[in-house]
Structures are given as C-alpha cells and as structure tokens.
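K.L.:
Any chance you can model this:
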Amino acid sequence: MPILVMKFGGTSVATLDRIKRAAKRVGVEVAKGYDVIVIVSAMAGETNKLVGYVSETSPLFDAREYDAVVSSGENVTAGLMALTLQEMDVPARSWQGWQVPVQTTSAHASARIEDIPPANILAKFDEGMKVAVVAGFQGVSPEGRITTLGRGGSDTTAVAFAAAFGAERCDIYTDVDGIYTTDPRIAPKARKLEKIAFEEMLELASLGAKVLQTRSVELAMRYKVKLRVLSSFEEQSDEAGTLVCDEEEIMESNVVSGVAYSRDEAKMTLFSVADRPGIAAAIFGPLAEAGVNVDMIIQNISEDGRTDMTFSCPTDQVARAEKAIEALKDSGDVNFATLDVDDSVAKVSIVGIGMRSHAGVASKMFATLRDEGINIKVITTSEIKLSVLVDRKYLELAVQALHDAFELEKAA
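P.N.:
So this is what the prediction gives:
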C-alpha cells in the first residue's frame, strides 16, 4: 500500500473533540487505500506546562530527565489518537520514539535524527495495522535514553518519517490553511500560495515565518519530500493548503513570493576595532561558543588600521553577547573603543526564486521604504533573499508597503 504521513500540531489535538476530528481525517485517507503514519504533537499548552514543572523542580536540571518529562506529552496524544481510531474500527496502535526506533544523537533537548529503520512499523502494516500513531518530537540516544528534538521537532519527525518510508506525501495539519505571502494579521491582502519552492520556504522559515520549522524544510528539500501545509479546522479537498515542492514543479511564480519579518532583533556595533587578519574569527568564534545566533554582519571600510563591526542577533541573546564581548576585551584578544547596542530594531525580508533572474528588485525595495520614510540600518542579501533592519516601530508599515509594492496579492 502507498504510505502517507500526516502530522497534527498541538492546536489540532488540543481537546478530545479535536483528536476525534483529526482521526476522521485519518480515516478518510485509510479509506482511499493508504497505510498512514500519524505524527502527533502534545496537546496545546502541555509542553509548556511540563517545562514549567521541570524548571520549578530543578532550575539546573539534568537534561536527560528534562527529556523524559517533556516527551511525555506526545505519548499521551499518541495513545488517545490510537484509541480514537480503534473506536472507529480503524486498526491502529501508538508508537513511542524508542519503539520505532527513532535513532538520534545524544544532544538532549536538541537531538538530531540519525536513522529511522522502517522494519518494525512495516511488519505491523503487513499484519493488518492501517495506522501507526507515532509520538513526535522524541527519539532514543545510542545510550538508550529518551531524547527530544527541540521546539517544532514534530515537524522534523514527520518529514524524517516520510523520507525513511518513501511516503507519497507529508501533510502538516496546523491552525492555518497554508503558507501566505505574509502575515495576514499585518497585511489583510495577504494571499495563500498554492505552491512554494523548498528554497523559498526555507528562507521564509529561517527569517521568522513560523508555519514550518526550519529543520523540517531542510530535510524535505534534501530528500525531495513533498510537503503540504493545511488546516485541521476546515473542509479539505485535494487542492487544499500549500504544497512545498521542487522549483521545477512550479510553472510560474512572482519575482517575490513573500515578505517575512522578525520583530525581536538587536543591532550590536563594535566601534574602532583593530583591522587585522583573524579579527572576525576572534569576535564571532566566542559569540558562537556563548550560544549567540548571529545573523547579519557588516564590516566597514578600514581607516588608519581601525574598522567598525556590526551584527544582529535576537534580543534575548544580547546579554550573552555583551558578556562574551566584554570578556574578549578584558582578555586583550579584541581591542575596540565602544560597544553600541540598539535593541529596538526589526528585520524585514523579501524572498523569491524569481529574484535570481530579475534586476531591480533591491532598488524597488529600497525606494519603497524610502517613500514611507523608513530608514534602513543594515542590509544583507542572498541569491533569493533581501533583508533589512529597520526601527521596530516601522515594522508593520514596512511589511504592508513591500507587500503592496510587489503586488503579492496577485497570482503570477
């Protein structure tokens, strides 16, 4: 039988009624002739509650026990989903990560999947099981301990299963009905995309779009897994949702496919840094070791052997970055005059595979922001992306203006 992977997020399984609704969708696919692997998240709010229990019990917790606790939310959902399907006379059973087994690294709370041997589940399909309900977000380390994959890990679990089992498609059910050209809460004219290329989705996910987890898109692109994002709360058709697929499967697309944003960004500048070979490594190596996720980097032209170095990072990592940089100065490894921190900026980005072959995209973006009186603080580019830092108070205006300027409400 062909295999379909269906993943249900926390809001889709938040109550017993919603689990029943999700189970009915699974039943429809079984009736079509599929063997189905269902990946479930914990019920909405459950993981936060469990994390709170751990933190309250042990502020400096053992990460192995943290994983044992927080992974239990998915186990509950998997069991309830399997029971619901059995009540519908659909042969189903639940699977925890170690039973499959989902083999991961030993990095507790942020493990990576290394292998998913399909033999155990395929044997049960051969025996008549129609649905394997797998607890997402979890696996087992080489040492035999439960591991978790980090926030959003159930998306990654679903794509990994689709790749391991050669699934026809991986459907991600969530509380939105697809991928939009931007956040509809900011730009009411935002349009749902029928298809989007893996590369575009990867950029959008990494730039702040929260529909899919970045690692899941990376996996899908690497193993050519067709992803479909759709709502668990709306009536479905074969054309529902948004298909994330190879660029070759998209006949025509706009030059720009979407506008993404990240609200909580900070800009940090080291003034008058000694301009010498290895200075960038001396700065950004310790920042990486301190767990600071550096994004945009700009180095000014050197004058009299000194230069300025600017970078951005999430606002909740500023204190960590400041501590690491001050330690560098105290040790004498990096000599600079002052450190300036602006934690009131936001990142706005435009993304599109059409940018590869069209000139004038950057000038149009910059002119649009200029016409709205929005000053650009930092610019970075890639082949299919343009990102700028602006004052946070102009975030919504910038997103709306760019969405209108590139006419994203219109299909190609």
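K.L.:
going forward, measure contacts and count neighbours with C-alpha atoms only.
P.N.:
Noted.
K.L.:
Number of residues surrounding Thr57?
P.N.:
Each residue near Thr57 was counted by other C-alpha atoms under 10 Å, and the total is 10.
K.L.:
how about this one, so we can line them up?
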Amino acid sequence: MSLIVMKFGGSSVGSTERMQRVARRIADYREAGHDVVVVVSAMGDTTDDLIDQSKLLNPNPPAREMDMLLTVGEQISVALLSMTIDALGYKAKSFTGWQAGISTEAVHGKARITDIQPRRIFDALESGHAVIVAGFQGATDEGEITTLGRGGSDTTAVALAAAIQADVCEIYTDVDGIYSTDPRVVKCARKLGEISYDEMLELANLGAAVLHPRAVEYAKNYNVKLVVRSSFTQNEGTSVKEEAVMEQGMVVRGIAYDKNVARISILGVEDIPGVLAQVFGALATSGIDVDIIVQSGTQDGKADFAFTVSLTDKDKAIAVVESIRGEVPYREVTSEENLVKVSIVGAGMVSNPGVAAKMFKAIYDLGISIKMVTTSEIRLSVIIAAEPAQDVVRALHTAYGLDTAEQAFVGGPQDRR
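P.N.:
Alright, predicted model coming up:
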C-alpha cells in the first residue's frame, strides 16, 4: 500500500463528467488499498470569472479581499469532488488549505508556504477517508487567508507530499507527460519517460507551463518523486527525479519558449565601477526579476547595456531606471516588446561540442536575427522577434532529432494553476 498525492487542475474538474472521471480514478486507488491525498484547483474558468466580477465593482481591489474571493473557487471544487467520491461508495473529507495545516508568509496574492502541520490529514487517512485539499491557498499565523500565486496548486501538492512523506506526487493535466516541446506547436513532439529535476526546473523557468518552477524546486529540495500524467487517459506519464536515464542520442531534451519578454537598453552610461550594482540593486529593491544582461564595448568612457524583464514588469522597470538617473547618468533608455525567448535544455549539452552552433545555424537558415544570448551548463537561450518563434521551435526540434512518427496527446485546455 502506498501513500499517493494527486493534483488535478481546473480543466480536469471543469465539468460534471470530468469531476466524475477524477472521482473514479481516486476510487480505483482506494480500492487497490492506497491512501490518497488529492489537491484540486478551481473548476474551469471559475477564477477568471471571479476576477472579472471583482473588476466590475472595483478596478483596483485590495489584495486581501482578492484572496478572500479567489479561494472560494477551490473550496467549491473540493466539496463537489468529495460528494462525487461519496456517491461512488468511498469516504472522502475535504479541507481548505488552512484546515489542512498550510501556513504561509503574510503576503497576499503570491505567498510562500512556511510550514505544514498535517495532523488533520493523517487523522482523516487513518479513519479511511480520501483527503481532498484545496490548492493555491493557506493562511498566516494570524489567520489571514492567502493565495500562493500562479502555479499555487502544483506547489500545494508537492509541499504536502513532502510534509506527509508520500511515495509519489502525481500531477494530472491535459497532456500525458512532459514533452520535448509544447505539443500544440509541434504535433510530433517526443514524450519523455524521465527527466531530471534540474532539466525540468530549467524548462519550467523558461516557459514550459506543464509544471510551475516553484513546485519543481520544492520537489528537488525535498526529493519528492513527481509523475506528470493525463487526467483523460490511463497512459504512463513522465517521472521527474534526481537522476534521469539519458535516452541515446538525446543531447537536447527539451525546447521551451517564453513570450512574456521585454528588452530594456540603457545607452551612454558612465563606465565606472559600481554602475551595474546601482542599476540592478534598484531593480531588485523594486521586486523586478532581471534575466539576460548584455554589456557592449566601451567608447569614450561610455558603455551601453541591455537586459530583459518580464513584459508585465517593463513599465515598472523603466520607471526605476529613470528614477536613478541622477545617481547613474546615461544618455537615454529604450525598450522593445514583441520578443520571445527560445531555449534548449539538456544535461548532455555540457559534454557535447557543437550544440550551440547547431542552434545558431537553424535560426540563421530561417533568416532570423538573434538579439541576445545566454547560456548555462544545461541551457542555451536566445532572444528573437516574436512572430517567427513557433517556426524556430519546429526547426530546432527537427535539428536536434526530437521529432517522432507519433502525434502527441493533448486532451483539452491546459491547466496553469
């Protein structure tokens, strides 16, 4: 008998029929003798609908009240799923995040889990119940309700799996595993049997939306075995683990792309010690994550440098740069949108020469200019214009021998929470 954590996203429970399918899968595990803890997101478009309603009443609602509102979606899901399992003749008990013992920091909208006290979960398991927990939420030590931000239900599931020492944490979505790239873009994408935490973390950070980076990071830190599989089929999924078996010839394991990119250039900056520390220190203080940084050569004591941020942070980043112009004089600041970051990832890249050259050649053959480049031991990313991004992904997928004869399985709208 195993202790299994299962996570189902919004599309997996988005209708009565899908809710019943999920309940049947849980019942099958219970019938096989397994203990089950299930983490569930809000049904379908519930969260988006709640946000739309709030904006009609208040365009800038207080963050605390938004958390009060948005946690309702998951509470509806857990109650309905518990009722559905009960209708199949199995005991189930639903919990909100705070009832399940999830404590968070006092940040509304994107809180981090600080502790889990799963006493009530263990009590329910011992009394023969399947435990159904609302994802995406917790509470502070003062009892304030909080939400965990994008990918919060994935993080809830992995954190619970670590806290209760589950044998495995299964993440159910609309695709039946981790693919070499987005199967909606490349129909012949390759499903991976295994992938390492480090490779998956890179792909998640680079735009692959099947798992949230925080959840992967949590799994790596606490050695939680993850399996990504489909809620629509019984197909074997992809295992995410410390060391993954390398498939022969697969130097590159995955290709990701991220459209949420903007480039900011600061031109004519005094080339003196400490300038970069001042600029990026100010951005960090404002909570802005900076990705790629490139500095050009110095001329007449002046230098130009550029960096990328998320598109949603672009205006805020420009305002920060303009606010420190008195301390860091420069000629002008410019920005560019309609960009995409395309990345290749693979643990085998570090010991195989020519990987970068093949990427640059494939992009050159499409007549596309590369604007920025960044690398690590297992990842190479380029910034290009957004319009040809999918063509680039397809070309790279073919160039690295990742195409298969089979079409990838996609079951419906992708779960992102």
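K.L.:
Remind me what the lengthiest strand in the second structure packs against, helices and strands.
P.N.:
In the second structure, ranked by residue count with DSSP state E as the criterion, the top strand is strand 254-270. Secondary-structure packing of strand 254-270 of the second structure (3 or more C-alpha pairs under 8 Å, 6 or more residues apart in numbering; DSSP states H and E): helix 197-205, strand 302-309, helix 314-323, strand 332-345, helix 389-399.
K.L.:
mind checking which of the ones you listed is nearest Ala256 of the second structure?
P.N.:
Ala256 of the second structure lies closest, by C-alpha to C-alpha, to one member of these: strand 332-345, at 5.3 Å.
K.L.:
residues in contact with that closest one?
P.N.:
Surrounding strand 332-345 of the second structure, the residues in contact under the criterion C-alpha atoms under 8 Å, 6 or more residues apart in numbering are 199, 202-203, 206, 252-268, 311, 314, 318, 321-322, 378-387, 389, 393.
K.L.:
what's the average distance of it to the first structure?
P.N.:
Once fitted to the first structure, strand 332-345 of the second structure is off its aligned match by 1.3 Å on average (mean C-alpha distance after the TM-score superposition for the first structure).
K.L.:
so where is that strand in the first structure?
P.N.:
Using TM-score structural alignment, strand 332-345 of the second structure corresponds to residues 338-351 of the first structure.
K.L.:
Superpose on the first structure and give me the mean offset of the longest helix seen in the second structure.
P.N.:
The single longest helix within the second structure, with elements called by DSSP state H, is helix 63-87. Averaged over the aligned pairs, helix 63-87 of the second structure sits 0.8 Å from the first structure after superposition, using mean C-alpha distance after the TM-score superposition for the first structure.
K.L.:
Which positions in that helix come out as buried?
P.N.:
Using 16 or more other C-alpha atoms under 10 Å as the test for burial, helix 63-87 of the second structure gives 66-67, 70-86.
K.L.:
Ok, stretch 33-52 of the first structure next?
P.N.:
Of the residues in stretch 33-52 of the first structure, those buried (16+ other C-alpha under 10 Å) are 34-44, 46-47, 50-51.
K.L.:
and Pro59 of the first structure, what does it touch?
P.N.:
Residues near Pro59 of the first structure by C-alpha under 8 Å, 6+ apart: none.
K.L.:
Trace it over to the second structure, please.
P.N.:
In the second structure, the residue matched to Pro59 of the first structure (TM-score structural alignment) is Pro59.
K.L.:
Then Ser302 of the first structure?
P.N.:
Aligned partner of Ser302 of the first structure by TM-score structural alignment: Thr298.
K.L.:
so its match touches Asp271, yeah?
P.N.:
Yes - between Thr298 of the second structure and Asp271 there is a contact under C-alpha atoms under 8 Å: 7.1 Å.
K.L.:
which one of those two has more residues nearby?
P.N.:
Asp271 (16 against 13).
K.L.:
can you map out the helices along the second structure?
P.N.:
Counting by DSSP H, the helices of the second structure are 16-31, 46-57, 63-87, 119-126, 152-163, 197-205, 213-222, 275-285, 314-323, 355-365, 389-399.
K.L.:
any residues touching the shortest one, and which ones?
P.N.:
Contact with helix 119-126 of the second structure is made by 35-36, 93, 99-101, 130-131, as judged by C-alpha under 8 Å, 6+ apart.
K.L.:
So which bits of that helix are buried?
P.N.:
Neighbour counts over helix 119-126 of the second structure (16+ other C-alpha under 10 Å) mark 121-122, 124-125 as buried.
K.L.:
Just give me the residue closest to the centre of the second structure.
P.N.:
His212 (2.2 Å; C-alpha atoms, centre = their mean).
K.L.:
how close does that residue sit to Glu242 of the second structure?
P.N.:
Noted for His212 of the second structure: a distance of 17 Å to Glu242 of the second structure, by C-alpha to C-alpha, to the nearest Å.
K.L.:
Comparing the helices and strands packed on strand 254-270 of the second structure, which comes out most buried?
P.N.:
Counting by mean count of other C-alpha atoms under 10 Å, helix 197-205 has the highest mean neighbour count of those, with a mean of 23.
K.L.:
mean shift of that one relative to the first structure?
P.N.:
By mean C-alpha distance after the TM-score superposition for the first structure, the fitted helix 197-205 of the second structure averages 0.7 Å away from its aligned residues in the first structure.
K.L.:
packing partners for that helix?
P.N.:
helix 213-222, strand 238-241, strand 254-270, strand 332-345.
K.L.:
give me that answer again for 6 Å
P.N.:
Using 3 or more C-alpha pairs under 6 Å, 6 or more residues apart in numbering; DSSP states H and E, the elements in contact with helix 197-205 of the second structure are helix 213-222.
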